[in-house]
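1. pasting a predicted model and its sequence here:
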Amino acid sequence: MMNQTLVTQFLILGFSETPGLQILLFPAFLLLYMVALSGNLLIVLLIGSSPALHTPMYFFLVNLATVDILCTSTILPKLLGSMVAGRTISFGGYMAQLFFFTWSLGAELLLFSAMALDRYVAICRPLHYGALMGPGVCVLLASAVWAVSLTNTTVNTVFTGRLPFCGSNVVEHFFCEIPPLLKLSCAPTRLNEAMAFTADVVLALGSFSVTMLSYGCIIASILRIRSAAGQRRAFSTCSSHLLVVSMYYSTVVYTYIRPASSYALDKDKVVSVVYTSVAPSLNPLIYSLRNTDVKAALRRVLSRSRGLCAPRGPATSPLEGGQQAPPRASLP
């Protein structure tokens, strides 16, 4: 037990002290947040209101959109506020943002694996798709995704929050993350680093392996398609998905799966923009809005909206003299 002045709030440095650069970054991050929020909310509303989209694939897309909303709403509003107001955050606020961000990060990694497995069964084992991916299985997979990621973030947040912080309170990042916080602790962090490293290896590398293996089988199945047009359509879809998945996993692995002593926070926070802001903005476009079924559902919703907004005619009969129209003959 030592007499220490404990840190009660942190100063988030953000990206730059230069006012001119802040003016450029604010609209960029505001645009990313609006695109991510509106795109993912649109996906949730479209799938929820369209019975034709109540299938396993779109069920997982709703979960992915929910995760992206959670991630961006945890990070970007505070970042935007810090650009125009104070950049300090309380210790409790830091832990809260850390908790929800880590939760969304783990859930997104696991959801990519669940979605890849769903596509593998649909393409490689179509005759067994209904039995293997029934409603109960989908709910069980989604529940496991949220529960495992919640357990991971609870353990890491609790052990990180118990560390003493009695020196510098300057966080060289633009949001609350484990690596920059460990560098500020005035106590050994080897246990925390080992726990975070183990969780990241299991979640990131394990999910990445499952995803790549599933897509490898999918591509092998596509190569057996005799139609060249069918192969092009399938490869177009898979290439878009693989681009997003590879971008997300590569940045997460680069940031987390290495010793804390090798962190270069000035460079790492630029890489973090990919999985906190760019990927949630691209996911609705890549996974959903390029899909013909989703576009058809969007057209139906827009047509219903126009029908509701169209002016209605008089309630009385249009015949002169108030005469009623003769009854129509009913079909047998």
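-> That came in fine, so what should we check first? Numbering: from 1, shown residues only.

2. rest of the way, CA atoms for contacts and neighbours
-> OK.

3. run a quick neighbour tally on residue 127.
-> The number of residues packed around residue 127, counting by other CA atoms under 10 Å, is 11.

4. let me see the contact set for it.
-> Contact criterion CA atoms under 8 Å, 6 or more residues apart in numbering gives no residues in contact with residue 127.

5. assign a three-state SS to it, would you?
-> With DSSP: H, G, I helix; E, B strand; the rest coil as the basis, residue 127 sits in helix.

6. sec struct for residue 245, please.
-> Look at residue 245: counting by three-state DSSP, its state is helix.

7. tell me how far the residue nearest to it when sequence neighbours are not counted lies from residue 51.
-> When the adjacent residues along the chain are set aside, residue 245 lies closest to residue 112, with 7.3 Å between them (CA to CA, 6 or more residues apart in numbering). Look at residue 112 and residue 51: by CA to CA, to the nearest Å, they are 24 Å apart.

8. out of those two, which sits in the more crowded spot?
-> When neighbours are counted by other CA under 10 Å, residue 112 comes out ahead of the other of residue 112 and residue 51, with 23 against 10.

9. I'd like the next helix or strand past the longest helix seen in the chain.
-> Using DSSP state H to assign secondary structure, the helix with the most residues in the chain is helix 91-124. On the C-terminal side of helix 91-124, the closest following helix or strand by DSSP states H and E is helix 129-132.

10. second one coming, line it up with the first:
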Amino acid sequence: MERPNGTFPTFFILLPITNIAWLQKFLFVFVFFFYLLNIIGNLTILSLVIKDLNLHSPMYFLLASLSFVDMCISSSTVPKMMVGFWVQNYISLKGCFSQMFFFHVFGCTEGVIIAVMGFDRYIAICHALRYVNIMTKAACIQLVLGSWSVCLSITSMHVVMSSRLPFCNGYIVKHFFCDIKPVIKLACADTHVNEFIVAAVTGIFSTVAFVMLMLSYCFIMKHLVNIRSSEGRSKAFSTCSSHFIIVILYYGTAICIYLGPASENTIEKDRVAAMIFTVITPALNPLIYTLRNKDIRKSLRQLVSRSVAWSVRVRVQ
């Protein structure tokens, strides 16, 4: 299915996760369920944080930012992936690089916001008396906008470098979306510089964010050891446990996908890791916070109660 030498594609074909017909149908239902769970769960958190004045705090502002990014990162890849379960999945060159851009902007921003959330927990636990003065509304907005700005710059560099490559080694992307590594494999030019820059920049950036997270948690653990009250220690630990689970889910899959050369074997493994990264993890994040956070659960119960009361009044009228 490759084009003759010397011709350049005007589109790419994205491959499904599997070519087994019955498994494609099962995966469509599976992916659709998690995508629906993702949208409903994260929209619920956004609504709760916006409407409930008790959730107007830095912690929940960052959580709402994470929920928004989770919806965006899935929406940039999942709808197109679901199309591929039923028909041959064509995507134009502009569409491919647009998808690549948005996926990496949202993925990068999520990593930074998760690191910022770790810093927020460090300030809340280790410097509780100064928390209000440090994590002001202006500071939170600056941190989130800074996250977006840095990720926009890094992603733009990667996408521009990839889009300038000549593509004449076929038009079949061995992935369910346009990611950098499988796309540049189709280039008929030396891509070692591209691969090195992707690995180096992503590696350095991820390492810095991860080290910041680990330092935050090291200081938190040191502080917890000094807390004599078991109740106080338990309360402090509960505020971090949900976030730490998300850290493992995010950085575990991100490391699997982007650290390493773009070989045939790694791309196959990357497809599985990317499935977790784009479908499962964004859907689990709101569940993790909802089930383990008392304030979110309380606000959700109040929202449900108000909705039920409103529906009863409408029926009576």
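-> Cool, the structure landed. This is a predicted model, so every value here is computed, not measured.

11. hmm, back to that, residue range for the longest helix of the first structure in the second structure?
-> Residue correspondence for helix 91-124 of the first structure in the second structure, counting by TM-score structural alignment: residues 93-126.

12. corresponding residue for residue 196 of the first structure in the second structure?
-> Residue 196 of the first structure maps onto residue 198 in the second structure, by TM-score structural alignment.

13. please spell out which residues along the one helix or strand its match maps to are buried.
-> Secondary-structure element containing residue 198 of the second structure, defined by DSSP H and E: helix 192-226. When burial is assessed from 16 or more other CA atoms under 10 Å, helix 192-226 of the second structure yields the following buried residues: 194-195, 198-199, 202-203, 205-206, 209-210, 212-213, 216-217, 220-221, 223-224.

14. about what we covered before: pretty sure the residue nearest to residue 245 of the first structure contacts residue 206?
-> No. In terms of CA atoms under 8 Å, residue 112 of the first structure does not count as a neighbour of residue 206; the distance is 11.2 Å.

15. that older thread, quick one: the match of residue 196 of the first structure from residue 192 of the second structure, how far?
-> Distance from residue 198 of the second structure to residue 192 of the second structure, by CA to CA: 10 Å.

16. now swap in residue 80 of the second structure and tell me
-> Note on residue 80 of the second structure: its distance to residue 192 of the second structure, by CA to CA, is 29 Å.

17. and the helices in the stretch 201-332 of the first structure?
-> Residue ranges of the helices in the stretch 201-332 of the first structure, as given by DSSP state H, counting those that start in this stretch, are 206-223, 228-256, 265-273, 279-283, 292-309.

18. how big's the offset between the fourth one and the second structure?
-> After superposition onto the second structure, helix 279-283 of the first structure sits on average 1.0 Å from its aligned residues (mean CA distance after the TM-score superposition for the first structure).

19. okay, and that helix goes to which residues in the second structure?
-> Mapped onto the second structure using TM-score structural alignment, helix 279-283 of the first structure spans residues 281-285.

20. and residue 72 of the second structure, what helix or strand is that in?
-> For residue 72 of the second structure, the enclosing helix or strand under DSSP H and E is helix 58-75.

21. which stretch of the first structure is that helix matched to in the alignment?
-> Aligned by TM-score structural alignment, helix 58-75 of the second structure corresponds to residues 56-73 of the first structure.

22. check the offset of that stretch from the chain's centre.
-> With CA atoms, centre = their mean, to the nearest Å as the basis, the distance from the averaged C-alpha position of stretch 56-73 of the first structure to the chain average is 6 Å.

23. go on, stretch 287-305 of the first structure?
-> Distance of stretch 287-305 of the first structure from the chain centroid (CA atoms, centre = their mean) equals 21 Å.

24. list the buried residues in it.
-> Under the neighbour-count criterion of 16+ other CA under 10 Å, stretch 287-305 of the first structure has 287, 288, 289, 294, 297, 298, 301 buried.

25. the second structure: which residue goes with residue 267 of the first structure?
-> Under the alignment (TM-score structural alignment), residue 267 of the first structure pairs with residue 269 of the second structure.

26. can you pull the contacts of its match?
-> Going by CA under 8 Å, 6+ apart, the list of residues near residue 269 of the second structure reads residue 257.

27. cool, and residue 125 of the second structure?
-> Under the criterion of CA under 8 Å, 6+ apart, the contact partners of residue 125 of the second structure comprise 220, 223, 236.

28. what of residue 29 of the first structure?
-> When contacts are counted by CA under 8 Å, 6+ apart, residue 29 of the first structure is found next to 76, 80, 277.

29. can you check residue 87 of the first structure too?
-> Contacts for residue 87 of the first structure were tallied using CA under 8 Å, 6+ apart; they are 11, 12, 13, 81.

30. can you lay out the residues you listed as JSON lines showing neighbour count and distance to residue 228 of the first structure?
-> Output for these, formatted as JSON lines (neighbours: other CA atoms under 10 Å; distance: CA to CA, whole Å):
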{"residue": "11", "neighbour count": "18", "distance to residue 228 of the first structure": "57"}
{"residue": "12", "neighbour count": "21", "distance to residue 228 of the first structure": "53"}
{"residue": "13", "neighbour count": "17", "distance to residue 228 of the first structure": "53"}
{"residue": "81", "neighbour count": "12", "distance to residue 228 of the first structure": "51"}
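
31. mind checking which of those are in strands?
-> When DSSP state E defines the strands, the subset of these inside them is 11, 12.
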